[in-house]
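Participant: Pasting the sequence and the predicted coordinates here, then a few questions.
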Amino acid sequence: MDNAHQAQAGRTVVVTGGTRGVGAGIVRTFAAAGADVLVCARRAPEVPLKNVEFAPLDLRDPPAVRAFFAALPRLDVLINNAGGAPYRPLAVADAEWHARVLDLNLTAPLTASLAAYDHLKRARGSIVMIGSVSGSRPSPGTAAYGAAKAGLEHLARSMAVEWAPEVRVNTLVVGMVRTEKAHLHYGDEEAIAAVSRTVPLGRLATPVDVGEAAVFLASDAAAYISGASLLVHGGGERPAFLDVAKVNEDSV
């Protein structure tokens, strides 16, 4: 076991929305590293996660969020993972619908972080925001989600300054991930393979890839890392122009 994993033994970690997909991968990775993991989400996991506690919580209900964190005996790490949005072009939904997306993906992590602050300050702990490449590029069909993730990354940098040196705050900027719902986003196996070829490393991330990065940022191995954004995207996306440009190799 490496130092990042060893450092989690005995720590209390809360993962919001950690019942499936990326969140479940994060939960499994921290649990395997020996952390005491508590998942909070609106719905319980369909398959219970081994050695992991679950607490029902609507993260868009600030009084309930404050009561949840106030009842914890201790907290060392907060992973703000809950979020997401269905595909919805801007003009086919009203402003109130888009505002709910912003609320879940930006306001809810702020609410949880504020509620957890006293615990984390005492523990000299850390927060890891689960961001997205959608926050740094156009996101047609998920524009409000992209805007929220851009705001989340900025929020993390401001928190890192205001709450230093007691609390470290960082963001994982996550690219495409192969979860149990991947077919809804990318299509069948042939389509997923085609999408994977656009990634320099040749595949989509797994939820555990994201979990390993989260364990690192929450560990003492990252003790001097705060206010940072770690790209977990396999090298990004191959520029589309490279597939259509006619390059004269003799000229370079």
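Facilitator: Alright, I've got the coordinates.
Participant: Every contact and neighbour count from this point should use C-alpha atoms.
Facilitator: OK.
Participant: Now Gly17: closest residue in space that isn't a chain neighbour?
Facilitator: Leaving aside its chain neighbours, Gly17 sits nearest to Ala82 (4.1 Å; criterion: C-alpha to C-alpha, 6 or more residues apart in numbering).
Participant: How many neighbouring residues does that neighbour have?
Facilitator: Using other C-alpha atoms under 10 Å, Ala82 is surrounded by 23 other residues.
Participant: how near is it to Gly125?
Facilitator: 20 Å (C-alpha to C-alpha, to the nearest Å).
Participant: re the thing from before, look at the residue nearest to Gly17 and give its secondary structure.
Facilitator: Under DSSP: H, G, I helix; E, B strand; the rest coil, Ala82 falls in the coil class.
Participant: here's the one I want to compare it with:
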Amino acid sequence: MALNIDLTGRVALVTGGARGIGRGISEVLLEAGATVVTCGRSEAEPPAGATHLLCDVRDADSVDALVAAIVADHGRLDLVVNNAGGAPYALAADASPRFHDKIIGLNLTSSLLVSQAANRVMQTQESGGSIVNISSVSANRPSPGTAAYGAAKAGLDALTTSLAQEWGPRVRVNAIDVGLVRTPDSADHYGGDATVAEIERTIPLGRMADTREIGGVAAFLASDLASYVSGATVACHGGGEQPVFLYVSQNHLKGETK
């Protein structure tokens, strides 16, 4: 029996859904039949078939207005993917309190604000709703240079389990711990295509994820196929990161055998 993800008739909000990983998620949800709304602080061109609204997800009033606009336009809200996030490289000793506050606000507090606003709608719907938080492998390992980001993502994983308990049975809440993903900015971010290729050789599956692969996991968690999945964190990292000592040791041995 074929198992298909069908989100026809469902209204989805993807924060930061016009670019990068968010765009891949939006594309997959659209193909599954969902009505998709993306949001961001600036104008952007979402995938064909989606609409884009302005919102600062760190601001509660802006978030409330966003959710109200979606419900006014579509009559409901069935799925939220809290994807907005990220952080530039900055050593913790050098970064300002304002910098840390912004990083934690974008990667943790914003997801709580959007989830709260969505939950108020979903709790009134007979079919309830689903919330998917886009977290990171940085939640579970050291994150030097992005310490506040890693701490925020660890908080997001913890938030996921708590909201699942508070808001069930009407609303399911899950997270995806995302590993390395290829985006149009990957080469610039990691220092060129050669460096990206070297990094990919350390991943068990031999490559970084495509953004749409993250979308596939999000679509599954939003679908009826995951009707009994809540409070879960799904690892989507291609097999995980090779321990540094093992990578160094293997390369040392390769050098000795040349």
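Facilitator: Received, thanks. Remember, it's a predicted structure, so these values are computed and weren't measured experimentally.
Participant: So what does the residue nearest to Gly17 of structure 1 match up with in structure 2?
Facilitator: Using TM-score structural alignment, the partner of Ala82 of structure 1 in structure 2 is Ala84.
Participant: That match reaches Ala18, doesn't it?
Facilitator: No - applying C-alpha atoms under 8 Å, one finds Ala84 of structure 2 not in contact with Ala18, separated by 10.2 Å.
Participant: about what we covered before: which residues are in contact with the match of Ala82 of structure 1?
Facilitator: By C-alpha atoms under 8 Å, 6 or more residues apart in numbering, Ala84 of structure 2 lies in contact with 15-17, 22, 106-107.
Participant: Secondary structure added to the residues you listed, as CSV?
Facilitator: Shown next, in CSV, are the contacts of Ala84 of structure 2 (three-state DSSP):
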residue, secondary structure
Thr15, strand
Gly16, coil
Gly17, coil
Gly22, helix
Leu106, helix
Asn107, helix
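Participant: What residues in structure 2 pair up with stretch 124-144 of structure 1?
Facilitator: Counting by TM-score structural alignment, stretch 124-144 of structure 1 corresponds to 128-148 in structure 2.
Participant: who touches the host helix or strand of Thr161 of structure 2?
Facilitator: Assigned by DSSP states H and E, Thr161 of structure 2 belongs to helix 147-167. Where contact means C-alpha under 8 Å, 6+ apart, the residues beyond helix 147-167 of structure 2 that reach it are 86-87, 91-92, 100, 103-104, 107-108, 111-112, 119, 133, 135-136, 138-143, 171-175, 230-233.
Participant: Kindly recompute the last result at 7 Å.
Facilitator: Helix 147-167 of structure 2 has contacts (C-alpha atoms under 7 Å, 6 or more residues apart in numbering) with 87, 92, 100, 103-104, 107-108, 135-136, 138-140, 143, 172-175, 230-233.
Participant: Number of residues surrounding Arg197 of structure 1?
Facilitator: Neighbour number of Arg197 of structure 1 under other C-alpha under 10 Å is 15.
Participant: make that Val248 of structure 2, sorry
Facilitator: By other C-alpha under 10 Å, the residues close to Val248 of structure 2 number 11.
Participant: quick check, it in a helix?
Facilitator: Yes - remark: Val248 of structure 2 belongs to a helix, assigned using three-state DSSP.
Participant: So what does Val178 of structure 2 match up with in structure 1?
Facilitator: Val178 of structure 2 maps onto Val174 in structure 1, by TM-score structural alignment.
Participant: Was I right to think that match contacts Ser132?
Facilitator: Yes - using C-alpha atoms under 7 Å, Val174 of structure 1 is in contact with Ser132, at 4.5 Å.
Participant: Where does the helix or strand that contains Ala193 of structure 1 end up in structure 2?
Facilitator: Applying DSSP H and E as the criterion places Ala193 of structure 1 in helix 189-196. The alignment of helix 189-196 of structure 1 onto structure 2 (TM-score structural alignment) spans residues 193-200.
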